[in-house]
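*Asks:* can't give you the sequence, but here's the structure:
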């Protein structure tokens, strides 16, 4: 036997086997990496969209007979901001569904308000109205004028070790009325009221106290509320209160608008939604709405539902419904300029910043927020561990 040829032949076959095994291993590693990478990419996208790194997680409890949902920022809070929902809504609308808050909805505009608050290092507390079975408005305003909510805030602030930090109130529609009423019962550093005003007498605080800096966000298409808000603005300016006004006008329903606002709507789904709305006749070729979407729901919903699959079209619980209502711009919660508005309030309103553009520049200087799938850095460039601030 030629042993040299034999061993060279064995060596050759061994190298072939090793090469084959290596190829198989590389293949499975590549597949695993691709799958894991895709999974991580999807998870990363989801986390970035909701920007969970800004908050310490949602907490749900009952205080003084009312549902309360809250979250602390990862860095020591520079203030507290209370959110009061509108009719047919709840405090949990700001947070995405989770094991900690299974009834939370994470609606598009509410979620963006939450992101802005946490990015501004504001401890966020949402309180639900007492009415949880009817219209879910703030009917208790007629009974106690918001005193129970004020007591809830005092108790929660004390428990979190946040006594002494500025408190801001934020609300939309019926909740906007509550936000404007609370300064009568407690010290408030600023008010962020949307699409609803109050009787001018509400703005006259007892004991000669001055009303805090106030932002009114409203939609001129809602002529009745716009008129009330104009009266509120005039009243506050006459007493020396800094006031900022932001008018929200109709906008087209486009793929970009839908995907920017909702993390549940990707580009393919958005294209299908826009096409379905155009087919229904409620949206023109240029994307503008031809009629109010809410009363016309039965016209467009059957065409949109197959496009969005399991996503809800239930009134006041739907991402799509909220966004088309916002595009119509008559009476809807909105997140436009939210971070600039909160910055304006944090800097004392007109005492330090001239208007929305000045506030926007200040917000960018202190740490720019990027909404679409990009990691956001705080002005300090780092994040701290969640902790109690005692």
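*Replies:* Happy to help now that I have it. Not measured: the values here are computed from a predicted model.

*Asks:* CA only for contacts and neighbour counts going forward, please
*Replies:* Will do.

*Asks:* List the buried residues for the helix or strand harbouring residue 61?
*Replies:* Counting by DSSP states H and E, the element that carries residue 61 is strand 59-63. Using 16 or more other Cα atoms under 10 Å as the test for burial, strand 59-63 gives 60, 63.

*Asks:* adding another structure so you can compare the two:
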């Protein structure tokens, strides 16, 4: 037993250095862990880093050159990469259309390439998915005759393009999510993704062969969050594989809009960010105070006569503001996880 005040020679030697190094290393690990996994186990930097992904990040991999036809009374647009491994059907939300998913081009002169829609297509093409989008007959999707029309179009297109041997998956957002949940009861899909939509499961008879289902939603929408939790249990009780991705809000930055929107330059992006700060649309940390649809940002733009830009980009800016607030908007931020979900069910 050591007497009080006695110092071991071993402690004064190399052992002391090793213990101090180990102790400091443990502190560093704990600090890194806390910074990375605070906020209920989520990585707070993850969404923000992904949101910085630029619209032209896929230019070296794939470009948007679709084929467009009018079939069964509606618009059908598609693009097939080299050596496709699966087919992805995309269903837009209310007030959307197939032309939102591709950039304006000779092949599609009235396509508008909304930022989130086009990035979903670019991600998918880069991963080897042949992509087809169909416009709804009305403002939103309906769930009876229109389901049969879309089923016929997809079958016609698969035969036309000789993709019969490929697995078929589907992603629908909002109204399109409800539509895809019903479509899955009428044709064989390997898996589906329902984005900002809880599906129609409380109104359908679900069989055990129903496809694996991934919900991508924004938990700030509490009503839809609760519905998704309920429908997740309904599917799991049927033995159907289910997973959930939650999309959190993230802050704007001076370069956010130029990183996400084709045709919007860095100078304008910075000026818009300054305007949003001045008008109090965002807080001191860059977070949106309200949903983009609930802000008077368009009026503020009109008041600033020196902010000249292509007015066709207004819906693009609107979409990105909605996305940052993260209440109800299509998102490409989790495309990697979504496509991995599809890939895990096409092997």
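*Replies:* On my side now, so go ahead. Predicted, not measured: the structure shown is a model, and the values here were computed from it.

*Asks:* on that earlier part again, immediately after the strand holding residue 61 of structure 1, which helix or strand?
*Replies:* Going down the chain from strand 59-63 of structure 1, the next helix or strand is strand 66-71, by DSSP H and E.

*Asks:* so where is that following strand in structure 2?
*Replies:* Aligned by TM-score structural alignment, strand 66-71 of structure 1 falls on residues 74-79 of structure 2.

*Asks:* And the matching stretch against structure 1, how far off on average?
*Replies:* For stretch 74-79 of structure 2, the mean deviation from structure 1 after alignment is 0.7 Å (mean Cα distance after the TM-score superposition for structure 1).

*Asks:* check which helix or strand covers the residue nearest the centre of structure 1.
*Replies:* In structure 1, the residue lying closest to the centroid (Cα atoms, centre = their mean) is residue 111, at 2.1 Å. Using DSSP H and E, the element containing residue 111 of structure 1 is helix 108-119.

*Asks:* Which strands and helices lie in contact with the strand holding residue 61 of structure 1?
*Replies:* strand 66-71 (3 or more Cα pairs under 8 Å, 6 or more residues apart in numbering; DSSP states H and E).

*Asks:* how close does the next helix or strand after the strand it packs on sit to structure 2?
*Replies:* As assigned by DSSP H and E, the chain's next helix or strand after strand 66-71 of structure 1 is strand 79-84. Mean deviation of strand 79-84 of structure 1 relative to structure 2 after superposition (mean Cα distance after the TM-score superposition for structure 1): 0.5 Å.

*Asks:* Which residues are in contact with residue 106 of structure 1?
*Replies:* Residues in contact with residue 106 of structure 1 (Cα atoms under 8 Å, 6 or more residues apart in numbering) are 92-97.

*Asks:* Could you do residue 154 of structure 1 as well?
*Replies:* Residue 154 of structure 1 touches nothing, counting by Cα under 8 Å, 6+ apart.

*Asks:* change it to 10 Å
*Replies:* By Cα atoms under 10 Å, 6 or more residues apart in numbering, the contact list for residue 154 of structure 1 reads 148, 162-163, 186.

*Asks:* same check, this time on residue 72 of structure 2
*Replies:* 137, 149-150, 152-153.

*Asks:* Of the residues you listed, which are reproduced in structure 1?
*Replies:* Compared against structure 1 with both residues aligned by TM-score structural alignment, their matches' Cα atoms under 10 Å, the contacts of residue 72 of structure 2 retain 149-150, 152-153.

*Asks:* Need the residues you listed in JSON lines (columns: distance to residue 180 of structure 2 and neighbour count).
*Replies:* Below are these laid out as JSON lines (distance: Cα to Cα, whole Å; neighbours: other Cα atoms under 10 Å):
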{"residue": "149", "distance to residue 180 of structure 2": "13", "neighbour count": "16"}
{"residue": "150", "distance to residue 180 of structure 2": "10", "neighbour count": "21"}
{"residue": "152", "distance to residue 180 of structure 2": "14", "neighbour count": "15"}
{"residue": "153", "distance to residue 180 of structure 2": "14", "neighbour count": "17"}
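
*Asks:* Pick the one among those closest to residue 24 of structure 2.
*Replies:* Of all these, residue 150 has the smallest distance to residue 24 of structure 2: 61.3 Å, by Cα to Cα.

*Asks:* so what's residue 331 of structure 2 closest to, chain neighbours aside?
*Replies:* In space, and not counting its chain neighbours, residue 331 of structure 2 is closest to residue 116: 5.4 Å by Cα to Cα, 6 or more residues apart in numbering.

*Asks:* counterpart of residue 84 of structure 1 in structure 2?
*Replies:* For residue 84 of structure 1, the residue aligned by TM-score structural alignment is residue 91.

*Asks:* Spit out the contact partners of that match.
*Replies:* 97-98, 132-136, 141, 170-180, 194.

*Asks:* re the thing from before, filter the contacts of residue 154 of structure 1 down to the buried ones.
*Replies:* Buried, going by 16+ other Cα under 10 Å: 148, 162-163, out of the contacts of residue 154 of structure 1.

*Asks:* can you tell me which of those residues lies nearest to residue 197 of structure 1?
*Replies:* Once Cα to Cα is applied, the member of these that ends up nearest residue 197 of structure 1 is residue 148, at 20.9 Å.
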